[in-house]
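A.B. asks: Turn this into a model:
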Amino acid sequence: MIVYAKLKPLGILSLFILMAFYSLQELPLVYPSYFPKPMYDFKANPLKRAKIELGRKLFYDPILSRDHTISCSSCHNSNQAFSHVGNGLSKGIEDGIGDRNSPAIFNLAWQKKFMWDGSVGNIDVQALAPINHPKEMGEDINAVVRKLNKSKEYKTLFYRSFGDSLATTERVMKALSQFQLTIVSANAKYDKVKQGKARFTETEENGYQVFKNKCSSCHTEPLFSSYGFANNGLPINPNLKDYGKWNKTMEPEDKLMFKIPSLRNLSYTYPYMHDGRFQTLNKVLEHYEKGIEKSPTLAKELQHPIVFTAKEKENLLAFLRTLNDSVMVSNREYKKNNK
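C.D. replies: Model prediction:
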């Protein structure tokens, strides 16, 4: 503060210009060379520091919910790889329970479809789904915009981000996606091995071979998902009656088709599956051994049970732990207060 007080008027003006340039300059998305090219169109919505900061503020602000009790971070905790650990289904306002497990949020720039059923085709509008869901945030986006336009703080943040202070639905959505797109998981032990900075133990290496032989067709490296859709043989949950994509399209080929999740950060993101039915990875492996239910859309890889020896399970689980990204979950840039 003392330094600022001693600046001459021209110096203060220069400082403001420099700060504006700093806030509005385009930023690259940082990711390893062995990652594929992102699917997101950064030309249409280039990353900018001010927009990312606005998106962070919105992500952690319960103002997006009807009763100001639920924020995006309520179901997507940064310490849990932006998942909702321990909760089978998402929780919302007034003790409401959602329809599906809250998916972990990372590496979104490499995904074309969002939600477990792929019903959202652009991350720039994805947040509308939980905001409008009556059991999650229970709010109307127009009401959210009105609330934001009454806030002096948000007026300032929107001005820094867009050149004027007006909050609009499009600007809210794009700011939220800006922040979420920066959440990249690429600092696990697996990544250090890929970069030649670490080596797998013998157990991890053996597990890597098990993974490549029995899991990799759906969970493609290095993102550890194709981010496509598959029927993995889960018996239907009689309470939820969730048939995946079919719930939206009513097309026979979409019945029981759910988005394939990444295997990164599994230690932070239990329980597993679209309805959170499995509390442990051992239960997941048991499903593939003896729990698969046959149906017309069942993935071709699962027409026969996947059999693991006890040693293969031990090795595979050791390898999967190399996909946990402690750097990401502790990254201050992703926290509510990043100072």
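A.B. asks: going forward, measure contacts and count neighbours with C-alpha atoms only.
C.D. replies: Will do.
A.B. asks: Tell me which other helices or strands the helix or strand containing residue 125 touches.
C.D. replies: Assigned by DSSP states H and E, residue 125 belongs to helix 123-126. If you count contacts as 3 or more C-alpha pairs under 8 Å, 6 or more residues apart in numbering; DSSP states H and E, helix 123-126 packs onto helix 169-181.
A.B. asks: which residues sit in contact with the most centrally placed residue in the chain?
C.D. replies: Per C-alpha atoms, centre = their mean, the C-alpha nearest to the average position across the chain is that of residue 105, at 1.3 Å. The neighbours of residue 105, taking C-alpha atoms under 8 Å, 6 or more residues apart in numbering as the test, are 76, 81-83, 180, 183.
A.B. asks: now the other sequence, so there's something to compare against:
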Amino acid sequence: MSFKDINPSYMKKLLFILAISVLTLQGCTQPSESVEAAVAAGSARPELASYNYLVELPAHIQQALVATDNSPANNPITNDGATLGRVLFYDKNLSLNRTVSCGSCHKQASAFDDDVALSKGFANARTTRNSMSLLNLRFYKSGRMFWDERVPTVEKQALQPIQNSLEMGLTLTELESRVKSLTYYPDLFQKAFGSPVIDSVRIAKALAQFERSIVSYQSKYDKVKQGLETFTAAEARGEQIFLTAPNAGPGGGGISCAGCHTPPMFITSTPAGGFAFPLESGINGQNRFKSGSLRNIATRKFLFHAGTITDLNAMFTGPQPVPAHGVPPQDVAAMIAFLNTLTDTAITQDPKYADPFR
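C.D. replies: Prediction:
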């Protein structure tokens, strides 16, 4: 049968089907960025309810904040700035293939650390260190961030994971372009900074404001310090062990935890050395690492910079105990009881820290 024998109406249909097929095949071979942009354009917009990030902290915490707050004068926390920071923190468009966000490795339910020892980046590659909890980083007086303190401020820290080739994989130019392409950002930048200008400096400032706003102050420990509750005998004994030095007298000897984890935020700018850490380069190439806040430590699944310790009992009684001189067996339960009083469940459920894209 020749083409001239084909019904003209049928021929038109055939040509139409062929044309559609060609266009479809061309669409399949378009650069991935075009496909991703199309997906992003149809993605959910964030929930933009206004929350108060300037809560009045209890007196025992406020006193510590005055002495240790690392907020710079040119970037104080504001409600609009932290709101913008929250959206940026959870926005997966800030990773190369739009699959991970800052919140992917710093989960609210896990006290803003991860629920795995080493986190997965945008291409499923593992990070080289455990994701440190973001709780109370505002109280780290020196302001230096990461386990090895390699950057001087929270603002500098905020952009590092985005540019990291394992974590989120964007350049700053690509980051700015991504954020500018999303229609919900100009108004957020306008409210936070007084104009809709979008750049990496403002992105870093907003992220830093949100991260500094994540302060734990509603644990049993806090209620005890406010005179609203009392410790059990075991909790009180645990606090005594935590605060006092070894050989401090009959029945009073402790393990000096407070030297590196100073109440009430249980954080200090004094790096810790040795203990259960694997031997690897840390601060200034030494086997020393940042001392993070112990708040909510009882709910975390992986501890220390390598995520090598999985529960508090193992931390005190394992082959490389913390502290190195160990805790007497009769005191381990008391120490764990006290550390449990540092758990703040309110912050892990507070909507102002939750993913706005859900």
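A.B. asks: Do you have the helices of the stretch 1-150 of the second structure handy? List them.
C.D. replies: Under the criterion DSSP state H, counting those that start in this stretch, helices of the stretch 1-150 of the second structure are mapped to 8-28, 32-41, 59-68, 79-90, 102-105.
A.B. asks: show me what contacts whichever residue in the second structure pairs up with residue 191 of the first structure?
C.D. replies: For residue 191 of the first structure, the aligned position in the second structure is occupied by residue 222, per TM-score structural alignment. For residue 222 of the second structure, the contact set (C-alpha under 8 Å, 6+ apart) comprises residue 342.
A.B. asks: mind redoing it with 10 Å?
C.D. replies: Taking C-alpha atoms under 10 Å, 6 or more residues apart in numbering as the criterion, residue 222 of the second structure is in contact with 58, 60-61, 216, 228-229, 264-265, 341-344.
A.B. asks: likewise residue 262 of the first structure?
C.D. replies: Residue 262 of the first structure touches 103-104, 106-107, 218-227, 323, counting by C-alpha under 10 Å, 6+ apart.
A.B. asks: which of those are buried?
C.D. replies: By neighbour count, with 16 or more other C-alpha atoms under 10 Å, the contacts of residue 262 of the first structure hold 103-104, 106-107, 218-219, 221-227, 323 as buried.
A.B. asks: Where in the second structure does the helix holding residue 125 of the first structure align, residue-wise?
C.D. replies: Against the second structure, helix 123-126 of the first structure falls on residues 154-157 (TM-score structural alignment).
A.B. asks: Derive a ChimeraX selection command for the buried subset of the contacts of residue 222 of the second structure.
C.D. replies: Buried residues within those, by 16+ other C-alpha under 10 Å, are selected in ChimeraX with:
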select :61,216,264,265,341,342,343,344
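A.B. asks: I'd like the contacts of residue 222 of the second structure written out as CSV, with secondary structure and distance to residue 154 of the second structure added.
C.D. replies: Below are the contacts of residue 222 of the second structure laid out as CSV (DSSP: H, G, I helix; E, B strand; the rest coil; distance: C-alpha to C-alpha, whole Å):
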residue, secondary structure, distance to residue 154 of the second structure
58, coil, 24
60, helix, 24
61, helix, 20
216, coil, 18
228, coil, 34
229, coil, 34
264, coil, 21
265, coil, 18
341, coil, 28
342, coil, 24
343, coil, 24
344, coil, 23
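A.B. asks: For residue 305 of the second structure, state which of the contacts of residue 222 of the second structure is nearest.
C.D. replies: residue 265 (19.2 Å; C-alpha to C-alpha).
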